[in-house]
Structures are given as C-alpha cells and as structure tokens.
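Undergrad: just need the structure, nothing else, for what follows:
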Amino acid sequence: MRLADGSAQSGLESKARLRLYALGIPHRSQVYFGGVGKVDLVIGDRIVLELDGREWHSTPAAFAEDRRRDLILTERGRHVIRLTYAQVMFEWPRIEGLLRELVARREHRWGARHRRAGLAPPITQSAALP
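TA: Okay, the predicted model is just below:
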C-alpha cells in the first residue's frame, strides 16, 4: 500500500489510514455505496470507519444524514464504527484493540451466515454499485 493517498478527505482520515497501515490492516479509502455515497475507510468487506470532525458533522442535518447512512449500511450487513477526532488522536490504543479483535474474529469478511441471510456481496471501488 502506498503511504501517499490523495483520496483522503481530511487530515483525520489520513491519520487513521496511516495508523491502520502501521498495524498491517488492509483497507480502502473513499469507497462508494449506492444510496449512501462515499464512506471514509473500509476494512475487508464489512467494517466501515467514518471519521467525524466537527466541521462536517455537527449540525442537526448532518447528524441526521449520518444516521440515515449508518442505517442503510447496517441493513446491508456492514459494521459501522464512527470515530471522533479525540478517539483517533488520543484513544487509539482502544480503537486498535477493537479493530484487531474484529479482524481476528473475521467480522470484516462475509461469512456463510451473511450469505444465508441474503446480504450484499463484497464491495468494490466501482461507482457503478446500486
């Protein structure tokens, strides 16, 4: 993975991405989901990390829109984790532990139970997703 990634939408996103890289956790930036738009980071097929700075997420309308997006992603079998600036910058060991645990349990991948439930197939970078 390249360290320079022009797709990041914020410094907070870049910081989280570099920390994931240091942990050896493969991820993608700015992944498009139909009906949702782009999300900040995706680990595997299912873990969605949204990095919320006050600048873009503090109004009532932005708060409501974030929850609408989260609901759609959850309905589609994704595990959405919203992180604040303080969590990324000052509570990273806690976040690291959580992400390592989820990856160790293979929660970042589709499993047979997800296929049986008829959830969406793994995502791609394509903007043509429904």
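Undergrad: going by C-alpha atoms from here, please, whenever you check contacts or count neighbours.
TA: Will do.
Undergrad: and stretch 104-112, how far from the chain's centre?
TA: Computed by CA atoms, centre = their mean, to the nearest Å, the chain-centroid distance of stretch 104-112 equals 15 Å.
Undergrad: here is the second sequence; please produce its structure so I can put it next to the first one:
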Amino acid sequence: MTIEDLRTALDGLIDARTSQLLDKCDPESQSGTETLARVRLGARGYKVCVQPARPSGGNSDLAIGRLLLECDSKQHHLLDEVQYEKDREQDRKSLLAGRPTIRLTYAMVIHRWDDVFKDIALFVREDRHRDRRGR
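TA: Coordinates of the predicted model:
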C-alpha cells in the first residue's frame, strides 16, 4: 500500500497531526527503526539520503554525506550468517571507498539515541562526512 493509498483509505478518518506524520513517511524506507533514525536526524537539520548505493553494490539504509548508517535487526543481520558476512564485507569495501559505516541496532535507536546522535553529530561536525573529491 502506498502512502497515497493509505490516505485514500483513511479519508475523513485522520486528523491533521496524523496527516503530518504520513508526510514524514518515505516509501524507500525498509524498517521502522530506519524511519525513526531518519526522522530524528532530519528534525535536527541533517539532510538524510534513504537507500543510497554502496560502492560494493547494494544499498545502505541511510546516509549523511559520505557517512553510511545501517539500522540492523538481530533477525536479519545477526542470526543469518550469510547476511552477517555480507554486511562486514560491504562495510570493508565502503570504508576503502571513503564511505565509513556506523551500524545501529534497534536498542541503540530506541533506547540510546542521545549517545548515538552525539557520535553522528561529532563525525559530521568534524566534516568527515563530506566528499573531498568534489562529489
């Protein structure tokens, strides 16, 4: 169901606040944790890219400049050994291409966001997220 489908199905049933929440939805987002991180970063003024391409192929969850952010669930990224290995290989290749990755868990985004945000802000404040090659 698209966001517009949802709006149509709920026509007359949602208030202005709910409509504003729907405005924050991104159809490219693949998880609630990813969405929460994106919305929180956007509220702090960061330009967040959803599903940016990784240098080694595939996509990352989010990016701020060169900084890649992965919002990992235990089920998909830890309990699946093939995915676990693939994640680390992508991180290594991305780092070598100048795209460092910060991996976030559900607990980090939900319960320890203040600490996570401080680390992201420090990285960005030190201008390490900018591409020095003119891109």
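Undergrad: please state their TM-score.
TA: The TM-score (TM-score structural alignment, normalised by the length of the first structure) is 0.80; 112 aligned residues with a CA RMSD of 1.4 Å.
Undergrad: ok, Trp115 of the first structure - contacts?
TA: To be clear, residue 115 of the first structure is Arg; Trp isn't right here. Each residue near Arg115 of the first structure by CA atoms under 8 Å, 6 or more residues apart in numbering is listed here: Pro121.
Undergrad: and Trp97 of the second structure, how far from Arg54 of the second structure?
TA: For residue 97 of the second structure the amino acid is Ala, not Trp. Distance of Ala97 of the second structure to Arg54 of the second structure, given as CA to CA, to the nearest Å: 9 Å.
Undergrad: in the first structure, what residue corresponds to Arg112 of the second structure?
TA: Alignment note (TM-score structural alignment): Arg112 of the second structure maps to Glu91 of the first structure.
Undergrad: and that match, how many neighbours?
TA: For Glu91 of the first structure, the neighbour count with other CA atoms under 10 Å is 13.
Undergrad: Tyr85 of the first structure versus that one, what's the distance?
TA: Distance, Glu91 of the first structure to Tyr85 of the first structure, using CA to CA: 9 Å.
Undergrad: same question for Leu71 of the first structure.
TA: Leu71 of the first structure is 22 Å from Tyr85 of the first structure, by CA to CA.
Undergrad: now do the strands in the first structure.
TA: All strands of the first structure, identified by DSSP state E, fall at 27-33, 37-43, 47-52, 79-84.
Undergrad: deepest in the core, which of these is it.
TA: Among these, ranked by average contacts under mean count of other CA atoms under 10 Å, first place goes to strand 47-52 (a mean of 22).
Undergrad: how big's the offset between it and the second structure?
TA: Once the two models are superposed, strand 47-52 of the first structure sits on average 0.3 Å from its counterpart in the second structure (mean CA distance after the TM-score superposition for the first structure).
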